[in-house]
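Asker: next come a sequence and a model predicted from it.
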Amino acid sequence: MGKVKRIVRSACRMCHGVCQVLVHMEGERVVRITGDPESPISRGYLCPKGAASPELLYHPDRLIYPLRRAGKRGENKWKRISWEEALDEIAHRFAAIKAESGSEYVAICQGTGRPLIEFTVRFANAFGTPNFVSVGHVCYLPRVAASKITMGQLPVTDVYGFGGKDPECMVIWGCNITHSGSADGMCGGMIERALKRAGKVIVVDPRRTKPATDATHWLQIRPGTDGALALALIHVIITEGLIDQDFVHHYTVGYEQLAEHIKPFTPEWAAPITRIPPEEIRAAARTYAALSPACMLWGSATDASASNYQTARSLLILRALTGNIDCPGGDVLWVPPKGVQQKSIFMSYEQDGAQFLPPDKIGRAVTLGKYPLERSIHPPTFWKSVVTGDPYRVRAMWIAACNPLLSQTHPLVIEKALRDHLEFTVVSEFFMTPTAALADIVLPSAMWLETDDVVNLHKIWCVLARKKVAQIGEVRDDREVILALAKRLGLEAAFPWEDYRAYLEWVLRDSGMTFDEFSDRGILQGEMRYYKYKVNGFDTPSGKFEFYSSISEALGLSPLPQYREPALSPLSSPQAAEQYPLILTTGARSRVFFVSEGRQIDSLRKANPDPIVEVHPATAQSLGIAEGDWVWIETMENRIKMRAKLFDGIAPDVVSAQHAWWFPEEGPPEYGWKRSNVNLLFGDTAGYDFETGSECLRSSLCKIYKVEMTMNS
């Protein structure tokens, strides 16, 4: 008899979209992933990353059991050990350092918002270390902070039609979700569907993305100047009387101060900054204000800037001025399902375990107070502290779901910290990476097909079931590992569950369902209610949407939105621009890679085999560069190699470089991480946002030239 074929309904986690999928099984083997056509969140959509899940699951190079370093760091000599040995050693080393130096001498590092974030931050706080390192300062958290301070909760684009309306106007601001497949719990397929139904589309992006091609207004902005454009749009809407009178006068505070504040920020003021003609700014503002409901999908392009918090505040203010908050088809505040414990640290601030951090440790963070809105430790400052010992040198670190040599700036400093200064480093990963190669212990992480979960990190309005269908080697869910380590370290108050399955049952305890029953159902949805502010107000000190932010003022920040020019740009650094005449924007989302992940997957790598830098054809011709040439991208910090792709959808003085490139096929010790790693191009010269510590990764200065050319030619 042949192997029994069956289909298991689950939720993909190859990126941030969390689309519902069908897992096709033959016996115990996963053979194919397809989109679930009955899913209300994705309607059968599946991106290439999701389809490639079986390739990741069964990849021959996966880490499948714990390893202990057996040679020098980076020498690629390892000894297989048991999980008990690994956990006992980690617990012993962490506990010894805590006793000898203090809990703050152990740091936790995590990359993008993986599901384990519900435990990593909690573990750090429970252990007693304020040193939790993440890249949130350039991705997502500035928007979360601005939303929390301005209106109490992050608004999300309403494209599902629960209220009987689709968006009449859609603004896509610094987000390429229809190409990448997802962002922040939003499915690219659902955005494509909404774009087709919308009457008008406004795209703000320096690159001609797919939505920009057919948009009513494509505002081709100079990279890094989003805040200036937002202020000019606010100016037009206020001065032309295009506001929603009812919302502004009954549910907001500070309108008079905003109206006075906004007077200088005319489209004529913004035009030379943004390079968008005044008449285009006015036309876009009128379109956005005239059509209701309108929604705005924003991306991480606004986060990696010189004024990300203030820009996010401006974009929230645009929503409020036009009355597009919490209305059907607008930007809504989702209602979570009843009976399910909220796991998202973005919705429940108790989930991150801040209540367990000893008060005397709050002042012991490496970078505490440097940036008033930082919720985690500023990565560049942290890594420098490990190398310099200023203000003190962290001794041990656990790096989970993160490859900082590729995903963070100052990677040469990070390499030195990992190789020469940290006494003990643990890395949890799918594969051996350049970062893991410098660890003392490497732990094999389970991927989404190997985990059970109640999924609600980003979705909010629903929770999804993820069902374990496979087990390769000895891989473990990172949350199981954290629970096991927490028990060894006496952290039961923060982690009272017997095991990970007991935790999942606790999450569902008020729903009346066991995890198995929930898995059979697949999804639980909240009962969406709109215009909740009319009854409940907003979760702010005033109870209203705050144009004039009382919390910002209390923190010593501007209570009204501002714009700051990037420290390294053609306007702020004309002398540097003479030597480096091109604007370098990085981080445009890939359809086939998720940050640094996926370079080992054959089907994904075939679609994007080499690192790409987009160059305008006229610029390429003037520099003697042809399609496919290897070119140097050089900044005042360093230079890297990428292949040129000629693209007339960017300005002639702008180049767009892919990020997080390494070459797993080259093997240890470095896996080619220094050749095309765009983060080698950034230093302190571009400055940091003084509110969040953000870095200007989308608007630096560079020059490019063919690899065959000399550096001085």
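Answerer: Now that the structure is in, tell me what you want to look at. Residues are numbered from 1 along each chain as shown.
Asker: alpha carbons only for contacts and neighbour counts from here, please
Answerer: OK.
Asker: isn't Leu457 right up against Leu116?
Answerer: No: using CA atoms under 8 Å, Leu457 is not in contact with Leu116; the gap is 9.6 Å.
Asker: out of the two, which sits in the busier spot?
Answerer: Leu457 (24 against 17; other CA atoms under 10 Å).
Asker: I would like the residues contacting the helix or strand containing Thr178, please.
Answerer: Using DSSP states H and E, Thr178 sits within helix 177-180. Helix 177-180 is contacted by residues 47, 183, 187-189, 191-192, 210-211, 589-592 when judged by CA atoms under 8 Å, 6 or more residues apart in numbering.
Asker: what is the very next helix or strand once past that helix packed up against?
Answerer: Where DSSP H and E defines the elements, the next helix or strand beyond helix 177-180 is strand 182-183. Using 3 or more CA pairs under 8 Å, 6 or more residues apart in numbering; DSSP states H and E as the contact test, no helix or strand touches strand 182-183.
Asker: now the helix holding Thr178: buried residues?
Answerer: Ile177, Thr178, His179, Ser180 (16 or more other CA atoms under 10 Å).
Asker: and what of stretch 489-502?
Answerer: So, applying 16+ other CA under 10 Å, buried residues of stretch 489-502: Leu489, Leu491, Ala494, Phe495, Trp497, Tyr500.
Asker: still on that earlier bit, and the buried residues of helix 177-180, which is closest to Asp510?
Answerer: Nearest to Asp510, judged by CA to CA, of the buried residues of helix 177-180 is Ile177 at 34.6 Å.
Asker: what kind of secondary structure is Leu680 in?
Answerer: helix (DSSP: H, G, I helix; E, B strand; the rest coil).
Asker: tell me how far it lies from Val707.
Answerer: 17 Å (CA to CA, to the nearest Å).
Asker: ok, second structure coming up, stack it against the first:
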Amino acid sequence: MQTQKVTFCRICEAHCGLVATVEDDRLLQLRPDPEHPLSRGFTCPKGIAMADVQNDPDRVLHPLRRTASGDFEQVSWDEALDDIATRLARVYDDHGGRSIGWYFGNPTAFSYSHVLWLQGLIMALGLEHVYSAGSQDVNNRFVASTLLYGHAASVPVPDLARTDLLLMIGANPVVSHGSLVSAPRMKEDLRAITARGGRVVVVDPRRTETAALFEHVPVRPDGDAWLLLSLLHVIFAEGLADEAAIRAQSTGVDALRDAAASYSPEMTASRTGLEPDEVRQLARDLATAGSAAVYGRTGSCLGNHGTLVSYLMDALALVTGNLDREGGNLFGRNPLPLERVGELAGVLSYDRRRSRVGGFPDILGTWPAAVMAKEIRQPGAGQLRALFVSAGNPVLSVPNGPELASALGELDLLVSLDLYVNETNKHADYVLPTTTWLEREDVPVASLSLYTVPFIHFTEATVAPYGEARPEWRIIDDLCDRMGITPFAPTRLLSPGPVPATVGRAAGRALTAVRRRLPRLTPERVLDLALRAGSVGRGVPRLTLARLRRHPHGLVLGTGLSGGRLGEVAKGGRVRLDAPVILEELSRLGAARGADEEFPLQLIGLRELRSHNSWMHNAPTLMKGRNRRHGMRINPKDAADAGVAEGQPCRVRSAYGEIEVPAMLTDEVREGTIAIPHGWGHQGGWTTANRAGGANVNLLASTDPDDLEKLAGMAVLNGIPVRVSPA
């Protein structure tokens, strides 16, 4: 008998509503949910194609163990977990928690239970080697928020419903559907701005799908910091700044004013590639608009100065009077006390400790994934010896994948929790099968403060786990049981003597024995407690899990965001505009090198509508079509200069590596720029993805600590100097 079950997508931050058709606990189909209050019958192709992933014959459904020949054999959960626990305990006893690491990919952010129990393990073992896909994505946004507001989680979102002018830098929400802002019908929201007489201005080296619909400012790759400083220069020099807002909301504006004074549009023209008059007019338009919002995403994050760019975007909103103001950039309210608990637990940290390699500050408890291989190979105290990878594929997503793949073989233990045998975990000792998001309950915890309309959504599991798949939290919990440790209970606090590992684990076993006699702590229990302790604002009944269950399509918590919250989200109620590390970064910006004759073009990334990082290229629905191929977008003039033609295989070389891709001639990229999508070049255990071919564009990027973005340790994936020639 077929049934219809309501759920929501957990591929990106839009979280569109879905309806699943299920028969005999098997998923037959996914379709948009017309009753979802925000997405209202919309979802993108990736959400529908999740049915392919759910039913994929290549999916891992049983625990796998590597054999002596390098193949995998199926084993039982008890065999796998017993051996993993024994080997992990040996590493812990010999070298301590500082020698154990965990890498988690983007899907982790869309599973509250995964994140919660991973944090429990980190606290229990005292892990320091924690890495995430954030260092190839968004970490510098959290650094900028820490420097500006004193809180990493204070991230303003554009007030799409009321703004008169939206300035987007390096964002393509028509394809990505928005990130660090949750607005399921983003394309419709953007069109509504222009329909009411407003403007949408897209700053990007490529005429993206979003830029093609609105106004396009074709900045040079990695020129965003110079452009933003020039906009501030004009606003200050022409007396266009909102001095009342500056006095009320900030400290240290004189340092920013002095810094911007050196960056006139004429001075920065060679960096931005823009006419000075165009930059001046944009600055005037921003300052004089009835309201204006500034928004940036990965295109603005992945250059050499991504933290500075995020910092300057918020500063631009502030000095034009548009920060914490309706129609500008607003701060959402999380109905869960995540920020409060995160601060107390030390999770929302910045620069609490430094990596051994490169001396990079931690960001939300994580270090740059680009140094992971070097942390495995560099001997000494704290050397990375055992690694877990969950919902991630760093061999494809981190620069210099071959370096990491080689280093993984030197670990004492490598364990993966995933849906597939991918390019990373094909090197693992064990691959443990995890549930898809259709097989677990969930709340979009990480996005609750980023909705443009206050909203919360709980979903039950749509189908039972296929095969022997288990949710990540349960795998972690079972592993802790076997090791005699308790999630969230720091082992080192139980063992303050000179032999913390042995004494601590003995104490942990005693605590575990007590825990087994008590009702099992589960993520749902924690979630219900957090809901009851949270705040939803005036006039809204307190949330409970039972109440959310009564609203399967989600629950709207307000009509829109409001201003006047800066006093709650910024320490001391003011924005700091003169952080010393930002002033140091400005000095590095002034010393940045110019054009490189050996590598005359600049590479930027590219997100495709039917790709999602590196894990959805095995879905036939997304990979069908004659033109579904990997390629390099290049301007016809640059192609002629390089001697390459449409469809011709090309060699793309940087100072760090080279790849081969076919040329796709188009004027959507400005001269001097090439664009190549990431996430391709599969060589794992997935049939369709391997057959698709393509190349791993991150082979052109560097893992040298001197080449990483300084303040956040971000991999530099935009603005890479390259040379193109016929293959």
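Answerer: Nice, thanks for sending it over. What you see is a predicted model; the values in this text were computed from it and never measured.
Asker: now render the buried residues of helix 177-180 of structure 1 as TSV, adding distance to Lys77 of structure 1.
Answerer: Shown next, in TSV, are the buried residues of helix 177-180 of structure 1 (distance: CA to CA, whole Å):
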residue	distance to Lys77 of structure 1
Ile177	41
Thr178	43
His179	40
Ser180	37
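Asker: before we move on, the earlier item: mean distance, the helix holding Thr178 of structure 1 to its aligned residues in structure 2?
Answerer: Once the two models are superposed, helix 177-180 of structure 1 sits on average 1.5 Å from its counterpart in structure 2 (mean CA distance after the TM-score superposition for structure 1).
Asker: so which bit of structure 2 is that helix matched to?
Answerer: Using TM-score structural alignment, helix 177-180 of structure 1 corresponds to residues 173-176 of structure 2.
Asker: strands along the stretch 101-250 of structure 1, start to end?
Answerer: Ranges of strands in the stretch 101-250 of structure 1, per DSSP state E, counting those that start in this stretch, are 106-110, 132-133, 156-157, 169-173, 182-183, 186-187, 200-204, 217-219.
Asker: tell me the gap between the fourth one and the middle of its chain.
Answerer: On the basis of CA atoms, centre = their mean, to the nearest Å, strand 169-173 of structure 1 sits 19 Å off its chain's mean C-alpha point.
Asker: re the thing from before, what is the nearest of the buried residues of helix 177-180 of structure 1 to Asp303 of structure 1?
Answerer: Among those, and counting by CA to CA, the member closest to Asp303 of structure 1 is Ile177, at 15.6 Å.
Asker: could you find the closest non-adjacent residue to Val294 of structure 2?
Answerer: Leu167 (4.8 Å; CA to CA, 6 or more residues apart in numbering).
Asker: state the distance from the residue mapped onto Met313 of structure 2 from structure 1 to Lys200 of structure 1.
Answerer: Counting by TM-score structural alignment, Met313 of structure 2 corresponds to Leu315 in structure 1. Look at Leu315 of structure 1 and Lys200 of structure 1: by CA to CA, they are 18 Å apart.
Asker: more neighbours: these two, which one.
Answerer: Leu315 (25 against 21).
Asker: so that one sits against Leu229, correct?
Answerer: No: using CA under 8 Å as the test, Leu315 of structure 1 is too far from Leu229 to be in contact (9.9 Å).
Asker: and whichever residue in structure 2 pairs up with Ser305 of structure 1, what does it touch?
Answerer: Alignment note: Ser305 of structure 1 maps to Gly303 in structure 2; criterion TM-score structural alignment. For Gly303 of structure 2, the contacting residues are Asp222, Glu709, Val716, Leu717, Asn718, Gly719, by CA under 8 Å, 6+ apart.
Asker: just to revisit the earlier point, residues touching the match of Met313 of structure 2, list them.
Answerer: Leu315 of structure 1 touches Ala230, counting by CA under 8 Å, 6+ apart.
Asker: repeat that with 10 Å
Answerer: 143, 146-147, 173, 226-227, 229-231, 233-234, 296, 298, 302, 561 (CA atoms under 10 Å, 6 or more residues apart in numbering).
Asker: now swap in Phe538 of structure 1 and tell me
Answerer: Phe538 of structure 1 neighbours (CA under 10 Å, 6+ apart): Lys148, Thr150, Met151, Gly152, Gln153, Tyr251, Thr252, Lys532, Lys544, Phe545, Glu546.
Asker: the last one matches what in structure 2?
Answerer: Looking back up the chat, that one is Glu546 of structure 1. Checking TM-score structural alignment: Glu546 of structure 1 goes with Arg576.
Asker: look at the closest residue to Pro566 of structure 1 other than its chain neighbours and give its secondary structure.
Answerer: Leaving aside its sequence neighbours, Pro566 of structure 1 sits nearest to Ala306 (CA to CA, 6+ apart; 5.2 Å). Following three-state DSSP, the label given to Ala306 of structure 1 is coil.
Asker: do you know how far Ala306 of structure 1 is from Ile281 of structure 1?
Answerer: Taking CA to CA, one finds Ala306 of structure 1 at 22 Å from Ile281 of structure 1.
Asker: neighbour count for the two, which is higher?
Answerer: Counted by other CA under 10 Å, Ala306 of structure 1 and Ile281 do not tie: Ala306 has more neighbours, with 33 against 22.
Asker: that one is in contact with Cys696, isn't it?
Answerer: Yes: Ala306 of structure 1 lies in contact with Cys696 (CA atoms under 10 Å); the separation is 5.9 Å.
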